[in-house]
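> no letters, just coordinates:
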């Protein structure tokens, strides 16, 4: 039996102590091989040419050229899966915008448990990044209808995503009009980062976007993003839909969990819902999407070609949870088309 090919990793960080610690810890994993390290981005560019790593770990704050500018220079010519290591949400999101696959939050404390958790998360994300599709340029965005032709009440849209999801979610919701039914979203992300992500989306979308707070109302023109380490569920009273945002144990490996959200939408909204599962590793959301479809919801899965990681939507498709599988850039128009169809049918 041939031995499994190891994932070749290059570490880029200006701290020699941090580089040595990462190298030692990552090398201890039998699936990883640290092929080298670089103290700055200029050194990194040369090491990439010499060593041809499979994945790069990248600090953002470095001398000579910061990690964001480095990514903008690297990705158009030598696209490579990059996992950013940063303590600041703003840096992490700018890195994702520049082409990084994912990010890991630097441990704020130096306790052994914090460092162990950080290393374990980094190893998982390096393995995921090694399977990611990077450097693909999506075709021009189709021009969907800018407005609904029917006024839809009593509906909700639920979206789930993981690796690659920050940009995918923006692509789906950016141009949806204020007449769009309320949207609830789970994107796998730690605390603090989810609030920053919601704020970034709010600046770039027509609809208003906020991080979930317990008992927030789900209303037209409003998007609610699950808070890190809190499950998001849909509920209903005489006034309509609202959300519950509460801490809990991991479900399907995550908190917040897409499965938890989708299961609640299936139960509360039934056929008055659209479920959308986007790029991400693993299976979170697949069973929940199937539950939604069984309860009459219209369900969409992102297709393989447009996913950064075709994991969650692949599992959903394979178990029959997906009504329609679509390229990322076709999803917005399909949402509007479906809503107009059912709205006009109800007239």
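Thanks, I have it. What you are looking at is a predicted structure, and each value in this text was computed from that prediction instead of being measured.
> use CA for all of it now, contacts and neighbours both
Will do.
> give the closest residue to residue 71 in space, chain neighbours not counted.
Leaving aside its sequence neighbours, residue 71 sits nearest to residue 98 (Cα to Cα, 6 or more residues apart in numbering; 5.9 Å).
> so what's the residue count around the one you found?
By the criterion of other Cα atoms under 10 Å, residue 98 has 19 neighbours.
> test my guess that it contacts residue 73.
No. Using Cα atoms under 8 Å, residue 98 makes no contact with residue 73, being 9.2 Å away.
> isn't residue 310 right next to residue 316, touching?
No. Assessed by Cα under 8 Å, residue 310 is found out of contact with residue 316, at 10.4 Å.
> name the nearest residue to residue 283, ignoring sequence neighbours.
residue 312 (4.5 Å).
> what sits against residue 25?
Contacts here follow Cα atoms under 8 Å, 6 or more residues apart in numbering; on that basis residue 25 touches residue 119.
> for it, give its distance to residue 34.
Note on residue 25: its distance to residue 34, by Cα to Cα, to the nearest Å, is 10 Å.
> please enumerate the strands of this protein.
Shown for the chain, the strands assigned by DSSP state E span residues 7-12, 32-38, 55-59, 82-86, 102-105, 156-161, 183-187, 208-211, 222-225, 231-237, 240-246, 273-277, 298-302, 324-326.
> including distance to residue 343 and mean neighbour count, could those go into CSV?
Shown next, in CSV, are the strands of the chain (distance: least, Cα to Cα, whole Å; neighbours: other Cα atoms under 10 Å):
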stretch, distance to residue 343, mean neighbour count
strand 7-12, 50, 24
strand 32-38, 53, 19
strand 55-59, 47, 26
strand 82-86, 43, 26
strand 102-105, 38, 23
strand 156-161, 13, 26
strand 183-187, 17, 27
strand 208-211, 23, 21
strand 222-225, 19, 23
strand 231-237, 21, 21
strand 240-246, 18, 19
strand 273-277, 13, 28
strand 298-302, 14, 26
strand 324-326, 19, 17
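> right, and these - which one's nearest residue 65?
strand 55-59 (11.0 Å; Cα to Cα).
> just the helices in the stretch 101-250 of the chain please.
With DSSP state H, counting those that start in this stretch as the definition, the stretch 101-250 of the chain shows helices at residue ranges 112-129, 165-173, 193-204.
> for the second one, which positions count as buried?
To tie it back to what came earlier, the one meant is helix 165-173. Within helix 165-173, the residues that count as buried by 16 or more other Cα atoms under 10 Å are 165, 166, 168, 169, 171, 172, 173.
> put this next to the previous one:
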């Protein structure tokens, strides 16, 4: 059965091009478009969509208010179509906290070409949203705000984003071999310095919030890949830093991994864990898409397998696709303890399911156990 989609955007050009683009997928049916949420709601009363692609800034009612109403009254999968502006970064983070499942970015100019170049990303975002289990979404209180300083880090970058999406659409599906060699067979010496690696995608923003806010300041060092567009990761990290007792930051090259700190891979970059003596740090690099993502969970996990081995623990969490499955198996084979989030608590069970199928998972656990497992790992 086709996925029924409603497009809500005040730009007639965006509505037209997005409808043309999504309609090319055989499993997607556009049941309507609207210039604002008021018109959208009238149409939706006649036929309710499976997925809504929603702009943020619109007349009469903004997208964030509409999203919060939907999640309170009739939860429906929503993909945010956001401009990369300072205000856009701030409100998009609030939208994710309120239950939106993904972000599609758009420039202020060249929208038609951009959306056409981004066809693969847009279609995949809609499919992931349609597959989501909204019962696992916990809408944040409306008072939650993103720090203004975090929002100020975001800026327009239409040309580079368009290039990224065009690359993703046309690129072959590369493995982590494109970034670093596979781990060797030698066993890693156990040390007192231990680290945690987490990989997640659709549904991961709220899952990470639940985990990090449940932890104290004495957690082991944590490296995180959350699939998210460039620039938004800085706002996301700043938001979590304000909510958590941990230091949470967007990773920069050569950042030290230390207890009480969580480093989030920047959007548009790969993040690798490296070892210097008994200490760990991260390397942030450019490179091709791996498993059609940058940052890639497979790249992070392989680097942890090579640099930390049995001194690490890995968690693969909610998300569509298979990024991270092979890397977690490499961590497992290198002696790391490995976990997958269970199906019942995942918004999308794709990534954990693929890791389990490969045989790289030691245990399958619900989301509410993960914070405790990470904290307990620090004391072993």
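Now that the structure is in, tell me what you want to look at. Please read these numbers as outputs of a predicted model, since none were measured by experiment.
> TM-score for the pair, please.
Once the chains are laid over each other, their TM-score by TM-score structural alignment, normalised by the length of structure 1 reads 0.89; 324 aligned residues with a Cα RMSD of 1.7 Å.
> counterpart of the residue nearest to residue 283 of structure 1 in structure 2?
Alignment note: residue 312 of structure 1 maps to residue 351 in structure 2; criterion TM-score structural alignment.
> quick one: closest of the strands of structure 1 to residue 119 of structure 1.
strand 102-105 (9.3 Å).
> the nearest residue to residue 95 of structure 1 once chain neighbours are set aside - how many residues pack around it?
With Cα to Cα, 6+ apart as the criterion, residue 95 of structure 1 has its nearest non-adjacent residue at 5.5 Å, and that residue is residue 68. Neighbourhood size, residue 68 of structure 1 [other Cα under 10 Å]: 25.
> quick check: the gap between residue 68 of structure 1 and residue 125 of structure 1.
19 Å.
> now swap in residue 136 of structure 1 and tell me
Distance, residue 136 of structure 1 to residue 125 of structure 1, using Cα to Cα: 20 Å.
> out of those two, which sits in the busier spot?
Set residue 136 of structure 1 next to residue 125 and count neighbours by other Cα under 10 Å: residue 125 wins out with 22 against 13.
> so what's the more buried one up against?
83, 102, 103, 104.
> for it, give its distance to residue 57 of structure 1.
As judged by Cα to Cα, residue 125 of structure 1 and residue 57 of structure 1 stand 10 Å apart.
> who touches both of those two?
Joint contacts of residue 125 of structure 1 and residue 57 (Cα under 8 Å, 6+ apart) are residue 83.
> now the residue nearest the centre of structure 2, nearest residue through space, not along the chain?
What sits nearest the mean C-alpha location of structure 2, by Cα atoms, centre = their mean, is residue 227, with 3.1 Å. Of all residues beyond its chain neighbours, the one nearest residue 227 of structure 2 is residue 201 (4.9 Å), with distances taken as Cα to Cα, 6+ apart.
> what does residue 45 of structure 1 correspond to in structure 2?
For residue 45 of structure 1, the aligned residue in structure 2 is residue 41 (criterion: TM-score structural alignment).
> likewise for residue 182 of structure 1?
Under the alignment (TM-score structural alignment), residue 182 of structure 1 pairs with residue 221 of structure 2.
> likewise for residue 233 of structure 1?
The alignment partner of residue 233 of structure 1 in structure 2, by TM-score structural alignment, is residue 272.
> and residue 221 of structure 1, by the same measure?
Taking TM-score structural alignment, the alignment pairs residue 221 of structure 1 with residue 260 from structure 2.
> any idea how far residue 106 of structure 1 lies from residue 20 of structure 1?
Here residue 106 of structure 1 is placed at a distance of 15 Å from residue 20 of structure 1 (Cα to Cα).
> and those two? Which one has more around it.
Using other Cα under 10 Å as the criterion, residue 106 of structure 1 and residue 20 rank with residue 106 on top: 17 against 14.
> I'd assumed residue 86 was in contact with the more buried one.
Yes. Contact criterion Cα under 8 Å: residue 106 of structure 1 and residue 86 qualify, at 5.3 Å.
> which residues in structure 1 does stretch 298-316 of structure 2 align to?
Stretch 298-316 of structure 2 maps onto residues 259-277 of structure 1, going by TM-score structural alignment.
> ditto for stretch 118-134 of structure 2
Here stretch 118-134 of structure 2 aligns to structure 1 at residues 118-134, judged by TM-score structural alignment.
> just to revisit the earlier point, buried residues, the match of stretch 298-316 of structure 2. List them.
Neighbour-count burial for stretch 259-277 of structure 1, counted by 16+ other Cα under 10 Å, picks out 259-266, 268-277.
> for residue 201 of structure 1, which non-adjacent residue is closest in space?
Distances taken as Cα to Cα, 6+ apart place residue 209 nearest to residue 201 of structure 1, at 6.3 Å, with adjacent residues excluded.
> please apply the same query to residue 350 of structure 2.
That would be residue 320: by Cα to Cα, 6+ apart, it lies 4.6 Å from residue 350 of structure 2.
> give the contact list for residue 188 of structure 1.
For residue 188 of structure 1, the contact set (Cα under 8 Å, 6+ apart) comprises 161, 162, 163, 228, 254, 255, 256, 257.
> report how many residues lie close to the fifth one.
When you say that, I think you mean residue 254 of structure 1. As a burial measure, residue 254 of structure 1 scores 19 neighbours (other Cα under 10 Å).
> same deal with the second one?
As a burial measure, the neighbour count of residue 162 of structure 1 was computed by other Cα under 10 Å and equals 25.
> give the equivalent position in structure 2 for it.
So, by TM-score structural alignment, residue 162 of structure 1 is matched to residue 201.
> surely its match meets residue 319?
Yes. With contact defined as Cα under 8 Å, residue 201 of structure 2 counts as touching residue 319 (4.2 Å).
> give me the common contacts of the two.
Contacts common to residue 201 of structure 2 and residue 319, judged by Cα under 8 Å, 6+ apart, are absent.
> from residue 46 of structure 2, how far out is the match of residue 162 of structure 1?
33 Å.
> before we move on, what about residue 360 of structure 2?
Remark: distance between residue 360 of structure 2 and residue 46 of structure 2 (Cα to Cα) = 47 Å.
> quick one: which of these two has more around it?
Between residue 360 of structure 2 and residue 46, residue 360 has the larger neighbour count (other Cα under 10 Å), namely 22 against 8.
> now check structure 1 for the residue matching the more buried one.
Per TM-score structural alignment, residue 360 of structure 2 is aligned with residue 321.
> give me every residue that touches that match.
So residue 321 of structure 1 contacts 286, 287, 289, 290, 291, 293, 299 (Cα under 8 Å, 6+ apart).
> quick one: which of the residues you listed has the most company?
Of those, with other Cα under 10 Å as the count, residue 289 tops at 38 neighbours.
> trace that one over to structure 2, please.
The alignment partner of residue 289 of structure 1 in structure 2, by TM-score structural alignment, is residue 328.
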